[in-house]
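Asks: here's a sequence, model it:
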Amino acid sequence: MAGREYSEQEQANLEVVKKWVEYYNTDPDRMVQEVYAPDLVVKTMGAGTYTGHDHFLKVERDVLQAAPRRKFRLDHVHVDGDTVIVEVALLNPDAGDDWELYMAAVLIVEDGQIKFDRSFHNIGSEYPLWPGLEDADPNKPGA
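Replies: A predicted model of the protein is given here:
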C-alpha cells in the first residue's frame, strides 16, 4: 500500500476491513452485526449465498461450532473507492498446524459497512468445504 495516497473514503474502508478481520478472529457475532450492513449479501463461490444478519449469524455460529479455533490471516489488501479486495488465509488449527485455505473476497462498502461480499475459496479435494458450511445455503436441495 506504500506509495499511494488513499482518499478519505478509501482510508475509512481500510478501517472497516481491519475491524472485519479483528472481529472474525475474536467475536463473529460482532463482525456480522457491526461490520456488515443489515441487508448484506454474502456470496461464497461454491459454498452458498447468505443474506441478512440473521442468516449470516447462523452460518458464522455453525462455522465457529465446527471449527472453534479458526482464524483469518490478512495477507493483502487492495482498495479503490467503495471496493476492497482482500486476500486472506483461513486457518484451522484443529485440522492441523499447517492447514490453510486461501481466499480472496471482493467487498463493497457502503456507509461504513460491508454490503456485498463475494468470496472465492480454493475448495477442492485437498481443501474440503470449510467446516460448518455443509448446510449453509438455503437454496441447496434438501436445505
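Asks: going forward, measure contacts and count neighbours with C-alpha atoms only.
Replies: Fine.
Asks: distance check, the residue nearest to residue 114 when sequence neighbours are not counted against residue 71.
Replies: Once flanking residues are discounted, residue 114 sits nearest to residue 36: 4.5 Å by CA to CA, 6 or more residues apart in numbering. The gap separating residue 36 from residue 71 is 18 Å, by CA to CA, to the nearest Å.
Asks: just checking, residue 53 touches residue 40?
Replies: Yes. Using CA atoms under 8 Å, residue 53 makes contact with residue 40 at a distance of 7.1 Å.
Asks: so which residues of this protein form strands?
Replies: 36-45, 48-51, 71-80, 83-91, 100-110, 113-121 (DSSP state E).
Asks: which strands or helices does the first one pack on?
Replies: Applying 3 or more CA pairs under 8 Å, 6 or more residues apart in numbering; DSSP states H and E, one finds that strand 36-45 makes contact with strand 48-51, helix 52-66, strand 113-121.
Asks: now show me the structure for the sequence below, then we'll compare the two:
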Amino acid sequence: MKPTRSTAAPQSDAQRAMLEVVQRWHDLYNSDDVEGFVLKNYAKDANVWFTGASAHGHDQFLSVEAGVKKGAPGRYMRIDHLHFLDDERVIVEAVVLDRARPDFYSPWIAILTIQDGKIVDDRTYLDPSRWPGIEQVLDVVTPGGLGSSQDQ
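Replies: Have a look, this model is predicted:
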C-alpha cells in the first residue's frame, strides 16, 4: 500500500503495528481472498458500521463482503491518506474503484479501532448508492448503521 498522497508517520510502536494491520487490510481487500480479508483483519466479534447498515461478527460480515465481491468482482481500494488518532485508532481516507468501470470511483472514510492486531470497530462513511456490489447484500446487513438512532 502506497498512499497516493500523504500518510502520517507512525509515532509509536503501537502505531507502527496498526500500519501493518492497515497494510494487510488493504492488500486482502484488493485480493480475491474475501475470507482472509475478514478473518485475518477483524476480531471475531468486530462491529462494522457503515452508512445505512451494519454487520456484527465474522459470519455476518463475511456474508456482506462475499456478496459485495460477487456483485463487483473488480472492486478495489486506493488509500490516499492515513491519520493516526492515538495508539488504537486510525482514519483511512480512501477511494473504491472498479476494474470493470475505469471511470468509476467513490471516496470513503473508515475510522478503524485496532486491538491486538485486529480491527474491533470499523466505522466506514460511504455513499451506498455509489458502492459497487452493495445491492447484493441488502438482505444480509443489519439496517440502521451510521447516522441512525441505532448507531453506537
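Asks: the residue nearest to residue 114 of the first structure: how many residues sit nearby?
Replies: 25 (other CA atoms under 10 Å).
Asks: tell me the counterpart of it in the second structure.
Replies: Matched by TM-score structural alignment, residue 36 of the first structure corresponds to residue 42 in the second structure.
Asks: is it true that its match touches residue 58?
Replies: Yes. Counting by CA under 8 Å, residue 42 of the second structure does reach residue 58; the two are 7.5 Å apart.
Asks: the longest helix in the second structure is where?
Replies: helix 13-29 (DSSP state H).
Asks: that one aligns to what range in the first structure?
Replies: So helix 13-29 of the second structure sits over residues 8-24 in the first structure, by TM-score structural alignment.
Asks: what lies in contact with the matching stretch?
Replies: Residues from elsewhere that reach stretch 8-24 of the first structure (CA atoms under 8 Å, 6 or more residues apart in numbering): 30-31, 35, 71-74, 79-82, 84, 109, 112-114.
Asks: neighbour-wise, which one of these leads?
Replies: Result: residue 114 is most packed of the contacts of stretch 8-24 of the first structure (other CA under 10 Å), 27 neighbours.
Asks: which residue in the second structure aligns with it?
Replies: That one, residue 114 of the first structure, aligns with residue 119 by TM-score structural alignment.
Asks: cool, residue 67 of the first structure as well?
Replies: Match for residue 67 of the first structure (TM-score structural alignment): residue 72.
Asks: so its match makes contact with residue 97?
Replies: No. If you go by CA under 8 Å, residue 72 of the second structure and residue 97 don't touch, sitting 9.9 Å apart.
Asks: contacting residues for the counterpart of residue 133 of the first structure in the second structure?
Replies: Under the alignment (TM-score structural alignment), residue 133 of the first structure pairs with residue 137 of the second structure. By CA under 8 Å, 6+ apart, the residues touching residue 137 of the second structure are 63, 64, 67, 68.
Asks: tell me which of the residues you listed are still there in the first structure?
Replies: Using both residues aligned by TM-score structural alignment, their matches' CA atoms under 8 Å as the contact test, the members of the contacts of residue 137 of the second structure still in contact in the first structure are 64, 67, 68.
Asks: how much space separates residue 89 of the first structure from residue 140 of the first structure?
Replies: 26 Å.
Asks: again, but for residue 79 of the first structure
Replies: 33 Å.
Asks: and if you look at residue 117 of the first structure?
Replies: 19 Å.
Asks: residue 133 of the first structure now?
Replies: 12 Å.
Asks: mind checking what residue 52 of the first structure lines up with in the second structure?
Replies: Match for residue 52 of the first structure (TM-score structural alignment): residue 57.
Asks: ignore the last one, residue 82 of the first structure
Replies: Using TM-score structural alignment, residue 82 of the first structure pairs with residue 88 in the second structure.
Asks: is residue 52 of the first structure in contact with residue 38, as I believe?
Replies: Yes. Between residue 52 of the first structure and residue 38 there is a contact under CA under 8 Å: 5.5 Å.
Asks: flag every buried residue along the match of helix 13-29 of the second structure.
Replies: 9-10, 12-14, 16-17, 19-24 (16 or more other CA atoms under 10 Å).
Asks: cool, stretch 49-57 of the first structure as well?
Replies: Those buried within stretch 49-57 of the first structure under the rule 16+ other CA under 10 Å are 49, 50, 51, 52, 53, 55, 56, 57.
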